[in-house]
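Peer 1: pasting the sequence and the predicted coordinates here, then a few questions.
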Amino acid sequence: MLMNIETVVTLFLIFGFNATAGTDCLNNWTAHGNSCYLFGHQSLPFYTAEHYCRQHNGHLVHINGKEENVFIREHLRYMKGIRWWIGLTDDDVEGTWMWYDTNEEAMYTDWTPGQPTNSGNNEDCVEFDMTAGYDGHWNDAPCDMHLLPICERSSGNIDIVG
């Protein structure tokens, strides 16, 4: 029995044969774009949180732009934690916000209105704050506060067929 191309295509659609791009994110990591994200479950000080991420072959998240920031904010809306470390600090030079993983100055920021304030001359690290009034924007905070880490690692693309 000969099958025409229309029949073959229909069968593939019915039985779910497809080819899509995927990522090589590990279990418990969330894929987005070319990165994998790990949302930690233990509150840690900033530098300990960075160490935790490095133990998982990543670093505290480096947010490159609005699209990535919105992805993280929307993901955090469904998480139990409300205050999360990102990898941004002005610990070296006050008011110059640098990404810890690359030592590059931040070109994109999403500060809560009125922030950063460096309250008490002691706020040198940055949190993604989901509490009321901050509404998922960034806030400077003391680096020794215990917050949840958001880790990031790059992801290689793989093809998934099936």
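Peer 2: Received it, and whenever you're ready, just let me know what you need.
Peer 1: when you work out contacts or count neighbours from here on, use the C-alpha atoms and nothing else.
Peer 2: Fine.
Peer 1: so which elements touch the host helix or strand of Trp138?
Peer 2: Under the assignment given by DSSP states H and E, the secondary-structure element containing Trp138 is strand 137-141. Taking 3 or more C-alpha pairs under 8 Å, 6 or more residues apart in numbering; DSSP states H and E as contact, the helices and strands that strand 137-141 lies on are strand 125-129.
Peer 1: which residues are in contact with the strand it packs on?
Peer 2: Taking C-alpha atoms under 8 Å, 6 or more residues apart in numbering as the criterion, the residues outside strand 125-129 that touch it are 46, 82-91, 135-143, 147.
Peer 1: quick one, which of those residues are buried?
Peer 2: Buried members of the contacts of strand 125-129, scored by 16 or more other C-alpha atoms under 10 Å, are 46, 82-91, 136-143, 147.
Peer 1: ok, and here's another one to check against it:
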Amino acid sequence: MSYNLKIYFMVCFCATALASERNQVRTDYNACQYNLYQVLSSEECLNYSLPSFNPTPKTVKYFAGTTKTSFLRAYVLCRELGMELLNIDSAAEEAAVEKYLNTVHKQPGPWNGFWLSGTRWGADGVDFVWLNTGQPLVYRKFAAHQPDNAGGKEPCVEILYQNDGSYAWNDIKCDAQLRFICKGFK
């Protein structure tokens, strides 16, 4: 088999795998949209109203993907849904996200987190920004002793269910396989 033919098969295999993952995410999203109108109250299924001090009040919708994937792939999947990988800008929004996660997911332990769009930025790698806005993380809820940048290789951020029943943020390697939360506006 020629080298070009091998590359062709590898590209086709990767494209098929990505398409399959994208289709599963769309199926999950469509099911949630169905649940939004048929089964669950809007508060339980991915909705949060921004505080009234907003000049133009908007409703935020959330989508929690069940597929475990890398940070970059989660970012792309959210964009394909017309949404952004989640950034949390206030304690009120954190509480709304945690309330939603409590209805769908309570599994303490490693690799059970959800991607946030936070990532290290700058020459020193100390500052965090939201990837989708480029704005610094003004509101933060990192766990005790976090972020620690273990091994100098943890530039991404997850929200993680803790053993005490709370949620906290953790810095983590971007190639870890986690679920993700997308955020969009209605």
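Peer 2: Cool, the structure landed. What you are looking at is a predicted structure, and each value in this text was computed from that prediction instead of being measured.
Peer 1: picking that back up, residues in the second structure matched by the strand holding Trp138 of the first structure, start to end?
Peer 2: Equivalent residues of strand 137-141 of the first structure are located at 168-172 in the second structure, counting by TM-score structural alignment.
Peer 1: after superposition, how close is the matching stretch to the first structure?
Peer 2: Plainly put, stretch 168-172 of the second structure ends up 0.4 Å away from its match in the first structure on average once the two are laid over each other (mean C-alpha distance after the TM-score superposition for the first structure).
Peer 1: what ranges does the second structure have for its helices?
Peer 2: Under the criterion DSSP state H, helices of the second structure are mapped to 3-38, 71-80, 91-104.
Peer 1: out of those helices, nearest to Phe63 of the second structure?
Peer 2: In terms of C-alpha to C-alpha, the element of these nearest to Phe63 of the second structure is helix 3-38, at 6.7 Å.
Peer 1: ok, Ile150 of the first structure - how many residues close by?
Peer 2: As a burial measure, Ile150 of the first structure scores 27 neighbours (other C-alpha atoms under 10 Å).
Peer 1: hang on, I meant Phe13 of the second structure
Peer 2: Per other C-alpha under 10 Å, the neighbour tally for Phe13 of the second structure reads 12.
Peer 1: mind checking how far it is from Ala19 of the second structure?
Peer 2: Noted for Phe13 of the second structure: a distance of 10 Å to Ala19 of the second structure, by C-alpha to C-alpha, to the nearest Å.
Peer 1: now swap in Thr133 of the second structure and tell me
Peer 2: As defined by C-alpha to C-alpha, Thr133 of the second structure lies at a distance of 27 Å from Ala19 of the second structure.
Peer 1: which residues touch stretch 64-75 of the first structure?
Peer 2: Contact with stretch 64-75 of the first structure is made by His32, Ile63, Met107, Tyr108, Thr109, Gly136, as judged by C-alpha under 8 Å, 6+ apart.
Peer 1: same thing but 7 Å
Peer 2: Contacts with stretch 64-75 of the first structure, where a contact means C-alpha atoms under 7 Å, 6 or more residues apart in numbering, come from Ile63, Tyr108, Gly136.
Peer 1: what's the match for the second one in the second structure?
Peer 2: This means Tyr108 of the first structure. Taking TM-score structural alignment as the criterion, the aligned counterpart of Tyr108 of the first structure in the second structure is Tyr139.
Peer 1: Cys125 of the first structure: how many residues sit nearby?
Peer 2: Other residues lying near Cys125 of the first structure total 27 when counted by other C-alpha under 10 Å.
Peer 1: which residue is the nearest non-sequential neighbour of it?
Peer 2: Thr89 (4.4 Å; C-alpha to C-alpha, 6 or more residues apart in numbering).
Peer 1: and the equivalent of that neighbour over in the second structure, how close does it get to Val129 of the second structure?
Peer 2: Applying TM-score structural alignment, one finds that Thr89 of the first structure aligns to Thr119 in the second structure. Counting by C-alpha to C-alpha, the gap between Thr119 of the second structure and Val129 of the second structure amounts to 6 Å.
Peer 1: one more: Phe114 of the second structure?
Peer 2: Here the distance between Phe114 of the second structure and Val129 of the second structure works out to 17 Å (C-alpha to C-alpha).
Peer 1: and if you look at Val157 of the second structure?
Peer 2: As it turns out, when the distance is counted by C-alpha to C-alpha, Val157 of the second structure lies 10 Å from Val129 of the second structure.
Peer 1: shared neighbours, these two?
Peer 2: Counting by C-alpha under 7 Å, 6+ apart, the residues touching both Val157 of the second structure and Val129 are Gly118, Thr119.
Peer 1: which one's more surrounded, those two?
Peer 2: Here Val157 of the second structure and Val129 are set side by side on neighbour count (other C-alpha under 10 Å), and the busier one is Val157, at 25 against 19.
Peer 1: quick check: closest non-adjacent residue to the more buried one.
Peer 2: Spatial nearest neighbour of Val157 of the second structure, chain neighbours left out: Asp171 (4.5 Å); criterion: C-alpha to C-alpha, 6+ apart.
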